[in-house]
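**Q** This is the structure alone, sequence omitted:
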């Protein structure tokens, strides 16, 4: 017997495509047995009372290329913004006459970016992916204009914070939408390509920032994003074809995890501010830093209580952490981003190019291998070992290391880093139900962002403490007290370029040796974290990667109801 699957609202039938499944998460969802062309007897699809369930349709090549181009452009501008501003900060501070705002130009963006990402994902789960990502792109466009036209440091910092709020949504939503569009096997190919955007942004950002600052104006580091973000908005608006739940505004607002959002803002703002202030704006032992870190840590318990007991639709469902393999994948992501973020600032623009290139190529190769073979555990094992080897070899570097040696070590570490960009995410998603893709992706991204922030802060503390111990050696070499202060003070890492201004060759060698020895502590820390990669990778479990695409039907999911009709459960 063949039965048509009819929408509960009676508006239109549910079109079924062979090889596709429907996962509905709508208001008052009900289970309805479906049999017909392309389905198997006994297959159930959840059908929402307030929306029309649809299956994944076959995307045309033109539409797929257009959508992926828009998503690539969206991720690129968000990633570029994290690197293009760094080289322009001294010029911006001088023009706006505010040295005090030096650290906040980048800090405001990172803080807002990290905090806002999970909230954007939950909004997309409630109101739909398309409207939310378009809102994020639009907000980014407006915030970029405000940054480019800023007349004071306060205006620029506020605009950068707004830009960070939008950027946090752009990054995570791109990954979620790609995961929504393709099956587990197919999405691996596109997720690998996304990592190339990070590599390109990381390699070109500082160069473009320096070029615009020196040749045109620092304001062009923001203006350059407008045509890219405008193009991505148009492409996504015209071609992105994902389910729109049309969730009513009031029920949608009620479904937001307000307590979790507020407590997360408290955790991230206080912890990151405390870590950012420590050793720079205020001493680590100052009451300001101690209070920020302590109260930020206490707010973490408030957040966990809210997610466990209060939230009906939590930002970060804690049941993700119930499975050992899931925890291992999240820990892998933490260690990976800690190591990559901890080492990246230590390499100059020219020397970072081979690392970025190799990492990008390795990430693409990883996506192709997973796409063709469906295997990801072996890539985790090999990538972890190569990354441990590469980071360990960085400990051999000295002030006299040759460029070929440095590049050779970067190739080893870069291959390992590229192999580990994607598999932890694939392993996590493979062990979770379809409707958990959004929250699991945002959780992984959140943990990786925390790792990056901690790596930068901890690396700065380790380097600063070490270089400060060489002050007496530099003075004994005959360097002026003012120059020694610049090279060993709180901004020592930012003043590394001053080494080339030293005319005396012997003094220059002494300074280089001091910096090289001070980096040893960071290399040792990163090597220890890379060892954590190897250990955590052993706990990731294998799961079959399906080639069947399941379309995620977003919306508000309530308790399932069983409908009785003529004595038959449907």
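**A** Looks like it arrived, so ask away. Since the structure is predicted, the reported quantities are computational estimates derived from the model, not experimental observations. Residues are numbered from 1 along each chain as shown.
**Q** C-alpha only now, for contacts and for neighbours.
**A** Fine.
**Q** Run through who's touching stretch 530-545.
**A** 184-185, 324-326, 328-329, 331-332, 335-336, 339, 374-377, 380-381, 384-385, 387-388, 391, 427, 430-431 (Cα atoms under 8 Å, 6 or more residues apart in numbering).
**Q** mind listing what's buried in it?
**A** 530, 531, 532, 533, 534, 535, 536, 537, 540, 541, 543, 545 (16 or more other Cα atoms under 10 Å).
**Q** first vs last residue of it, how far apart are they?
**A** 27 Å (Cα to Cα, to the nearest Å).
**Q** Please state the offset of that stretch from the chain centre?
**A** Relative to its chain's centre, stretch 530-545 lies at 20 Å (Cα atoms, centre = their mean, to the nearest Å).
**Q** related to what we said a few turns ago, mind putting the buried residues of stretch 530-545 in CSV, distance to residue 482 and secondary structure included?
**A** Output for the buried residues of stretch 530-545, formatted as CSV (distance: Cα to Cα, whole Å; DSSP: H, G, I helix; E, B strand; the rest coil):
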residue, distance to residue 482, secondary structure
530, 38, helix
531, 40, helix
532, 41, helix
533, 42, helix
534, 45, helix
535, 46, helix
536, 46, helix
537, 48, helix
540, 53, coil
541, 56, coil
543, 60, coil
545, 60, coil
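**Q** can I get these in CSV with distance to residue 88?
**A** Listed next are those as CSV, based on distance: Cα to Cα, whole Å:
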residue, distance to residue 88
530, 32
531, 36
532, 35
533, 35
534, 38
535, 40
536, 39
537, 39
540, 42
541, 45
543, 46
545, 45
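**Q** The stretch 1-150 of the chain: strands as residue ranges?
**A** 20-24, 30-33, 44-47 (DSSP state E, counting those that start in this stretch).
**Q** Let me know which of the ones you listed is the nearest to residue 278.
**A** strand 20-24 (47.2 Å; Cα to Cα).
**Q** quick revisit: narrow the contacts of stretch 530-545 to those in helices?
**A** Using DSSP state H, the subset of the contacts of stretch 530-545 located in helices is 184-185, 324-326, 328-329, 331-332, 335-336, 339, 377, 380-381, 384-385, 387-388, 391, 427, 430.
**Q** mind listing what the closest residue to residue 162 other than its chain neighbours touches?
**A** Spatially, and ignoring its direct neighbours in sequence, residue 162 is nearest to residue 143 (5.9 Å; Cα to Cα, 6 or more residues apart in numbering). The contact partners of residue 143, taken as Cα under 8 Å, 6+ apart, are 159, 160, 162, 163.
**Q** chain center to stretch 199-219: distance?
**A** Distance, stretch centre to chain centre, for stretch 199-219: 21 Å (Cα atoms, centre = their mean).
**Q** Enumerate the positions of it that are buried.
**A** Within stretch 199-219, the residues that count as buried by 16+ other Cα under 10 Å are 199-213, 217-219.
**Q** One more: stretch 147-159?
**A** 147, 148, 150, 153, 156, 157, 158, 159.
**Q** possible to save those as CSV with distance to residue 66?
**A** Shown next, in CSV, are the buried residues of stretch 147-159 (distance: Cα to Cα, whole Å):
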residue, distance to residue 66
147, 29
148, 28
150, 33
153, 38
156, 33
157, 34
158, 33
159, 30
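**Q** for comparison:
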């Protein structure tokens, strides 16, 4: 998909040439098998120079973009009951799922378009699309219009996430990137942390539409910075030649397959039994489609969307597996702790958001701490291992919560889990990129963001399915009989709990606590997979240079 892509396909070996002066050592790639020895050949290089003012403006545009996209996406969880009530939406899990589907589907294509058309045009287009989706969602008068707006927003968000990481990789060598990547992580985690409060406040005042409207001016501000200060090169070539470089078959295959899987996971155990054909057929077709996609990319794609060589070393593969896993407990924490506080503690949407500060004020700073640690020590494995350990402990503690557990304990458990997530969140980026040549940054990061976003749909499906099934099992029939069949009990029931007679209220709250215990245990098992995958990483040197094709010197030279 770029000038290096034919070389990636035709080459068959890696040739290293070393000069006596280590500062003049070179790395000649005839192919990338993209093995781990590539990273070991990197010279130390000079230390990072003082950054120009333009660099900080570009970085600000990336931070603001990540912040607003994450804030809007996460705050929706707290306003779901209000939106569903106002617009009479029964299956409001689709408010989040349509967004995730669109975001996930766009990510691989967004990375490819950035290679073909350049970083700035694709980033600008993503911000404009995101703002348009916000306008449509804010003006929605029914579920069809809302789902359309959320889909448009998801497309824009997918582009913002991918391009932010790619642009940063063009500006800063991997060895210096820890702190700056930590700042992007800080933007994400800070937004995710305050989002429940913002969403709760808008829900309580009946102003949920402003959650979508506020994205328009902020996205516009970020787009202005991108327009004037991101000066990365634009690849040459006419429109036809560029369109011919897009892996259309690969894109449509991965879009269709991921959509089928998310739909099956959304329906399973909620609308239909897991054994129903309406669940099994799309689930099986989705996984078969993903297998076919990988086979096509490996054997026939002229400009592969995902060069299969990215997966040929254990360190990068370990990073990808951890990326896929980490989003599940991260999003699950943000989505289901408010359920605990609102159902078991009768907390208002705003109060439940404040109760999540234990998460917000640990994930965000710990993601920066991990970036600083990696920048100083040049080692990424210790913060990852320690972080996964805290994630496992935190989930184990959350599974002990009861309806009458003190708030102090629940917040303390959050702090442990949030610290672990923060350490891992900004660290798993490095084992993905360390073994690869810098020319592979864009496709590697596109796949990295695809896996992260794809797995973010799982908390709404896996967690939602587990919670729904457990609530059906544990809630008293005298309570559930008031809801139509197929109603998602987690959100539909919460507004009615505080008005129940005390004995029934206690019974319902205990049922919620017991059901959420199972959710935390499932997330503990999933997190253990991430910890296991981390054991296969090798400790490799970090790159000291950026991709010269995307010479960023001019972009931040003033």
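**A** Happy to help now that I have it. Please read all numbers here as calculations on a predicted model, not as lab measurements.
**Q** care to give me the TM-score?
**A** Here the TM-score for the pair of chains, by TM-score structural alignment, normalised by the length of the second structure, is 0.84; 506 aligned residues with a Cα RMSD of 2.9 Å.
**Q** any idea how far the aligned partner of residue 389 of the first structure in the second structure lies from residue 339 of the second structure?
**A** Following TM-score structural alignment, the counterpart assigned to residue 389 of the first structure within the second structure is residue 393. Distance, residue 393 of the second structure to residue 339 of the second structure, using Cα to Cα: 21 Å.
**Q** Kindly report the same for residue 501 of the second structure.
**A** Separation of residue 501 of the second structure from residue 339 of the second structure (Cα to Cα) stands at 20 Å.
**Q** swap in residue 205 of the second structure?
**A** Counting by Cα to Cα, the gap from residue 205 of the second structure to residue 339 of the second structure is 19 Å.
**Q** Likewise for residue 372 of the second structure?
**A** 34 Å.
**Q** which one of those two has more residues nearby?
**A** Higher neighbour count among residue 372 of the second structure and residue 339: residue 339, with 24 against 19, using other Cα atoms under 10 Å.
**Q** pretty sure the more buried one is touching residue 490, no?
**A** Yes - at 7.3 Å, residue 339 of the second structure and residue 490 qualify as touching, with contact defined as Cα atoms under 8 Å.
**Q** Per the alignment, name the residue of the first structure opposite residue 402 of the second structure.
**A** In the first structure, residue 402 of the second structure lands on residue 398 (TM-score structural alignment).
**Q** Same question for residue 76 of the second structure.
**A** Residue 76 of the second structure maps onto residue 85 in the first structure, by TM-score structural alignment.
**Q** Count the residues that sit near that match.
**A** Neighbours of residue 85 of the first structure using other Cα under 10 Å come to 23.
**Q** Equivalent analysis for residue 58 of the first structure, please.
**A** By other Cα under 10 Å, neighbour count at residue 58 of the first structure equals 9.
**Q** The spatially most central residue of the first structure and residue 334 of the first structure, how far apart?
**A** Centroid-nearest residue in the first structure: residue 445, 4.7 Å away (criterion: Cα atoms, centre = their mean). Residue 445 of the first structure sits at a distance of 9 Å from residue 334 of the first structure (criterion: Cα to Cα).
**Q** Look up the closest residue to residue 151 of the first structure, ignoring the ones flanking it.
**A** Nearest to residue 151 of the first structure is residue 96, by Cα to Cα, 6+ apart, at 7.2 Å.
**Q** so that neighbour sits right up against residue 152, yeah?
**A** Yes - with contact defined as Cα under 8 Å, residue 96 of the first structure reaches residue 152; the gap is 5.7 Å.
**Q** ok, so what distance separates residue 256 of the second structure from residue 250 of the second structure?
**A** Residue 256 of the second structure is 10 Å from residue 250 of the second structure, by Cα to Cα.
**Q** Kindly report the same for residue 342 of the second structure.
**A** 43 Å.
**Q** same check, this time on residue 113 of the second structure
**A** On the measure of Cα to Cα, residue 113 of the second structure and residue 250 of the second structure end up 13 Å apart.
**Q** what does residue 373 of the second structure give?
**A** Taking Cα to Cα, one finds residue 373 of the second structure at 38 Å from residue 250 of the second structure.
**Q** Who has more neighbours out of these two?
**A** Comparing residue 373 of the second structure with residue 250 by other Cα under 10 Å, the one with more neighbours is residue 250, at 23 against 18.
**Q** residue in the first structure matching the more buried one?
**A** In the first structure, residue 250 of the second structure lands on residue 260 (TM-score structural alignment).
**Q** residues making contact with the strand or helix carrying that match?
**A** Assessed by DSSP states H and E, residue 260 of the first structure sits inside helix 258-277. Contact with helix 258-277 of the first structure is made by 107, 111, 114-115, 119, 283-284, 288-290, 292-293, 295-300, 302-303, 306-307, 310-311, 314-315, 453, 457, as judged by Cα under 8 Å, 6+ apart.
**Q** Helix or strand next in line after that helix, which one?
**A** helix 287-305.
**Q** For that following helix, grab the matching residue range in the second structure.
**A** Here helix 287-305 of the first structure aligns to the second structure at residues 277-295, judged by TM-score structural alignment.
**Q** how big's the offset between the matching stretch and the first structure?
**A** Stretch 277-295 of the second structure, aligned to the first structure and superposed, deviates on average by 2.2 Å (mean Cα distance after the TM-score superposition for the first structure).
**Q** buried residues in that stretch?
**A** Applying 16+ other Cα under 10 Å to stretch 277-295 of the second structure flags 278-280, 282-283, 285-287, 289-290, 292-294 as buried.
**Q** want to throw those residues into TSV with distance to residue 354 of the second structure?
**A** Converted to TSV, those look like this (distance: Cα to Cα, whole Å):
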residue	distance to residue 354 of the second structure
278	40
279	37
280	40
282	39
283	38
285	42
286	39
287	39
289	42
290	40
292	46
293	43
294	44
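**Q** Identify, from the residues you listed, the entry nearest to residue 406 of the second structure.
**A** Looking across these and measuring by Cα to Cα, the closest to residue 406 of the second structure is residue 279, at 39.5 Å.
**Q** Pull the contacting residues for the closest one.
**A** So residue 279 of the second structure contacts 263, 264, 265, 267, 268, 272, 273 (Cα under 8 Å, 6+ apart).
**Q** Of these, which pair is most distant in space?
**A** Across those (Cα to Cα), the longest gap, 13.4 Å, separates 263 and 273.
**Q** For those two, work out which one has more neighbours and name it.
**A** Taking other Cα under 10 Å, residue 263 of the second structure and residue 273 do not tie; residue 263 has more neighbours (20 against 13).
**Q** Roughly how far does the equivalent of that one over in the first structure sit from residue 294 of the first structure?
**A** Aligning on TM-score structural alignment places residue 263 of the second structure opposite residue 273 in the first structure. For residue 273 of the first structure, the distance to residue 294 of the first structure (Cα to Cα) stands at 12 Å.
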